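[1] Sharing a model prediction with you, sequence too.
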Amino acid sequence: MDWGNWTIYWVLSEWAIRLVMLPVIVLRKERPSTCLAWLTLVFFAPWLGVILYLVLGETRLGRNRLRLRKSQWQSLESLNAPRVGSRLVSPENSSSLAVEPPDEDDGAQGEFAEAEVSQTVFHERLSRRGDELLPGPLRSLANLASQLTGFPPTPDHEISYLSDSLLTIDRLVAEIDSATDHVHLLYYIFRDDVVGRRVAEALSRARQRGVACRVLVDAVGSRHMLRTLAPAMRRVGIDVRAALPVRIYRIPFSRIDLRNHRKIAIVDGRVAYVGSQNIVEPRYGHRKAGPWYDVTARIVGPAVHHLQLLFLEDWFYESGEWLDEPRFFPPISGGGNTILQILPSGPDLPTERFQDLLVKAIFLAEREIILTSPYFVPDEPLSLALRLAALRGVNVQLVLPRRSDHPIVDAAGEFHWRRLREYGVQVYFFPDGLLHAKTLTIDNQVALFGSANYDIRSFHLNFEVNLLIYTPQAVEELRELQKRYIDRSKQSATEEPASPHWTRNLAIHLAKLLSPLL
């Protein structure tokens, strides 16, 4: 074997990869930082870089998913237009499902065509009321959110926060036990453990009463449950589906790290649970990180229909079954006073929209910003917004877990929080476990809460769902929970030296280079 020739071939192949991948990466419609990170990886490790790029570099989703999403956007844009479908939004039942008549010229056929023309909940009257009840700055934020996500703000909600993970499961099981028509669950992690089996048993009891039960779980986050618990659930009539399944033969043509990270439970179309908690024991995962601390909101009101719509879309993507029966959108008598807005995000939506809302909300701050997140790897616009807020005198407080279950993410995050600390941001470390709550409150006037972390993965790759909360009383309740986290935390100024050891500093800066890819 002529090793000299093999060396030449190897070097030539590496340069061929560099030359071929250069225009491929540069011409991406992506953030410059992401392109630069991929170019750096391909330049220094061409073969590794091209393999990782084929698996992780492109955001590829099925054409049906993208087509349906485009159609949904066209329908949702009509929320503020004076048109309704065949089922009118009456003053007596302004939460009714409206179905837009099909366009005879679009050529769509079959069930997919039905999905395209019956996929949105119209809340024109409630949308106007929600907008009119907001002060000027918040109205502009709500209008931006409506334009970016398609969902309007709606009033008359009852909302309560559940911060005890086991109590949350107790409430969810009780809700399932009271169901009379249907139960819809969408979770990133549904674990075959004590908690998961409790929920599965409640679903089994519901099926025995004739309640339709549909469970959609992420194919990666719930892979163990899909092999062990799901078959038994299917045998008793519970419809269990995997979201975004990973197929080896399609890896070159799709991304395996595009995950459905949403956590939604809907009972009878009247009550919804949404937040950061999965169906799993609090001590799931890495023992060093400790138990998980989550927050879930129980909601009664018009936004339940919006969450139902999200579930039905995701269900259709994975099953091909479009469910547009009126029973999924029953009349809801709003007895509360909270104004909410649903914020879906994901790679099938125009990118950077969740990030745009974050930046807009932060620029509204005048007195205080409190942010909690288990993983904190912001991109430059979010980091800049927080730095400028601190410089103009806003009290910015960032609460992170002392240690998460992803060491590389922790190292990358350390670069960002150290930089923010230099600008006056107060950084706190929660020592008792993995603080998994993803919350943001601003001036006790508006809050953002849900499944999305404050990192690039949640901004651009994961399917997420969040709530914008506009009512001061509901915001204050969430702020009180944040304050309890702060009271149990230690400030970074007393925990961490101003300059870390050079080995740690090197690890931090190496991880920083990977931030756009994490």
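    Everything's here; your move. Numbering: from 1, shown residues only.
[2] okay, CA-based contacts and neighbour counts for the rest of this
    OK.
[3] how close does Gly320 get to Asp181?
    Plainly put, Gly320 is 21 Å away from Asp181 if you go by C-alpha to C-alpha, to the nearest Å.
[4] let's bring in a second one:
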Amino acid sequence: MLILEILYALTIISVVIVVISENRNPIKTLSWVMVLVFLPFVGLIWYLIFGQDFTRKQVINKRMYSKLKKRPLDEIGTLEEFSYPPEHASLIRLLRNLDHTPLLGGNDVRFYTRAAEKFEELLRDIENAKQHIHVEYYVFEGDNIGRRIRDALIRKSLEGVEVRVIYDSFGSRKTSRAFFEEFRKAGIEAEPFLKVVLPKFTSRLNFRNHRKIIVIDGQIGYVGGINIADRYIDGLKWGIWRDTHVRIEGKGVQGLQSIFLIDWFFVSQTLITSRRYFPELPVYGDISLQMVNSGPFREEREIYHGILQAIYDAQKSIFIQTPYFIPPESMIEALQAAAIRGLDVRLIISKRSDVPLVQMASRSFVKEMLESGVKVYMYEKGFLHSKLMVFDDSLTLIGSVNFDSRSFEHNFEVEAFIYDHVVAERAIEIFVEDQRDSQVVSLREWVKRPIRLRFFESLMRLFAPLM
């Protein structure tokens, strides 16, 4: 027994040394050391599953990524400069220089705040598809809406339309193999992203494809927070499921197409760069946007830096709604500085969440937000899963990104940076509608909550960098 205890202690010490030697963010390193020391057995298992970073070593070659990122966009030809609010020039340059992300104009953008409306429109677009349909979702469940979309895709495949499907292996873990096998029987190429199977379980579970992408004929695209599952339509037992999605028609879809084809190469080792997936398109509107992707295969953290730059550039207001608010220290300081210099900074999070421990960690940040002048609201109508940000009255961010370290560092994400006053006006309307269904948080009342509750929230915050 003593020998086993000694061996176990040596194992923990060795892992702690490895964690320190990896030169990670000091806060994250300290969090892992605390987990390993104070929760020995559980901490070791947790580290083996979530702490190791094998992605850069085993899955993605940076040189190949860069090649794939540039090559599809090169097929479009010379990209002209489109109009945009001049105050966002530095942000546009940043995203373009970080990851070859062009500004794409000539778009029409339509918002959906009800999943049922989004799915009905999507099914109509699928029915009208002529050449190809590309689908990529974190959650693709085999329930009612999942079967409707599957059957619609199968019908189009039997008509001769190319259909490709990527589903996250962990996010779609509740869906049976037989469900996805129906795709393959109909000639649809369906592939899991980073399939979670032993012995690669521990190196892959921590890196999930959180994107929600649909591209139809290289002309119509969907992106946002709504996965394919009935709960997005029916809600939960304790309230509605409030989410936001957008439909894009125009050149901006070519950015989504590029991201999908990069992921398709990862899952199938098939390189697709044909020009027919990037067709010449007419002008559908005067909206310009950048389609930004990020993930653990790159150190640049494109979406994170884009949001940070947007906070720095804001002159009047910053509106953020997110299901999980666990920001890195730099984001906290940037938001606090914005509020202190007089900007109207508002944050809406859910009063109740689908992940209680993450909710507790999120609430630990509320006090310092309020103290710096940020207005915080708790959504009461149900679960607010929307990932929407509006800066001033000219920049809107919508995609799959939660305002937390997991989205910024570990997940494969996609975010549309939309530069347009009319779009921002509609996004602000959506935000204000949700604000009406929320309770404003008073600093005076917030600090009066039970000490035990505040302690557990602070305790969960210690693990925030790991969530």
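    Happy to help now that I have it. Here the structure is a predicted model, which means the values were calculated and not measured.
[5] The counterpart of Ser458 of structure 1 in structure 2: how many residues sit nearby?
    Taking TM-score structural alignment, Ser458 of structure 1 has Ser407 as its aligned residue in structure 2. Using other C-alpha atoms under 10 Å, Ser407 of structure 2 has 28 neighbouring residues.
[6] returning to what we had before: neighbour count winner among Gly320 and Asp181 of structure 1?
    Taking neighbours as other C-alpha under 10 Å, Gly320 of structure 1 and Asp181 compare with Asp181 leading, 17 against 14.
[7] Surely the more buried one is in contact with Ala212?
    Yes: with contacts defined as C-alpha atoms under 8 Å, Asp181 of structure 1 counts as touching Ala212 at a distance of 6.3 Å.
[8] Show me what Pro155 of structure 1 lines up with in structure 2.
    Here Pro155 of structure 1 is matched to Gly105 in structure 2, going by TM-score structural alignment.
[9] Its match is in contact with Leu289, isn't it?
    Yes: Gly105 of structure 2 lies in contact with Leu289 (C-alpha under 8 Å); the separation is 6.4 Å.
[10] Neighbour count for these two, which is higher?
    Set side by side, Gly105 of structure 2 and Leu289 show more neighbours around Leu289, with 29 against 25, by other C-alpha under 10 Å.
[11] For the more buried one, which non-adjacent residue is spatially closest?
    Ile418 (4.3 Å; C-alpha to C-alpha, 6 or more residues apart in numbering).
[12] what does Ser33 of structure 1 give?
    Nearest non-adjacent residue to Ser33 of structure 1, counting by C-alpha to C-alpha, 6+ apart: Pro516, 6.3 Å away.
[13] for the aligned partner of Ala179 of structure 1 in structure 2, helix, strand, or coil?
    Using TM-score structural alignment, the equivalent of Ala179 of structure 1 in structure 2 is Ala129. Three-state assignment for Ala129 of structure 2 (DSSP: H, G, I helix; E, B strand; the rest coil): coil.
[14] ditto for Phe297 of structure 2
    Classified using three-state DSSP, Phe297 of structure 2 is coil.
[15] From Arg327 of structure 1, how far out is the equivalent of it over in structure 1?
    The pairwise alignment with structure 1 assigns Phe297 of structure 2 to Asp348, based on TM-score structural alignment. To Arg327 of structure 1, Asp348 of structure 1 is 27 Å away according to C-alpha to C-alpha.
[16] In terms of packing, which of these two has more residues around it?
    Asp348 (20 against 13).
[17] check contacts around that one.
    61, 65-66, 69 (C-alpha atoms under 8 Å, 6 or more residues apart in numbering).
[18] Can you tell me the number of residues neighbouring Gln341 of structure 1?
    Using other C-alpha under 10 Å, Gln341 of structure 1 has 25 neighbouring residues.
[19] how close does the closest residue to it other than its chain neighbours sit to Ile342 of structure 1?
    Excluding the flanking residues, the one nearest Gln341 of structure 1 by C-alpha to C-alpha, 6+ apart is Pro153, at 4.3 Å. From Pro153 of structure 1 across to Ile342 of structure 1, the span is 7 Å (C-alpha to C-alpha).
[20] Please apply the same query to Tyr284 of structure 1.
    For Tyr284 of structure 1, the distance to Ile342 of structure 1 - C-alpha to C-alpha - is 28 Å.
[21] just Asp348 of structure 1 next, same as before
    For Asp348 of structure 1, the distance to Ile342 of structure 1 - C-alpha to C-alpha - is 16 Å.
[22] that older thread, the more surrounded of Tyr284 and Ile342 of structure 1?
    Neighbours were counted for Tyr284 of structure 1 and for Ile342 using other C-alpha under 10 Å; Ile342 has more, 25 against 13.
[23] helices or strands next to the helix or strand containing that one in the packing?
    Remark: Ile342 of structure 1 resides in strand 338-345, with elements defined by DSSP states H and E. Applying 3 or more C-alpha pairs under 8 Å, 6 or more residues apart in numbering; DSSP states H and E, one finds that strand 338-345 of structure 1 contacts helix 136-149, strand 154-162, helix 303-319, helix 353-363, strand 464-469.
[24] Could you list the buried residues of the second one?
    Buried residues in strand 154-162 of structure 1, counted by 16 or more other C-alpha atoms under 10 Å: 154-159, 161-162.
[25] what's the answer for the first one, then?
    Residues 138-139, 141-149 are the ones in helix 136-149 of structure 1 that count as buried (16+ other C-alpha under 10 Å).
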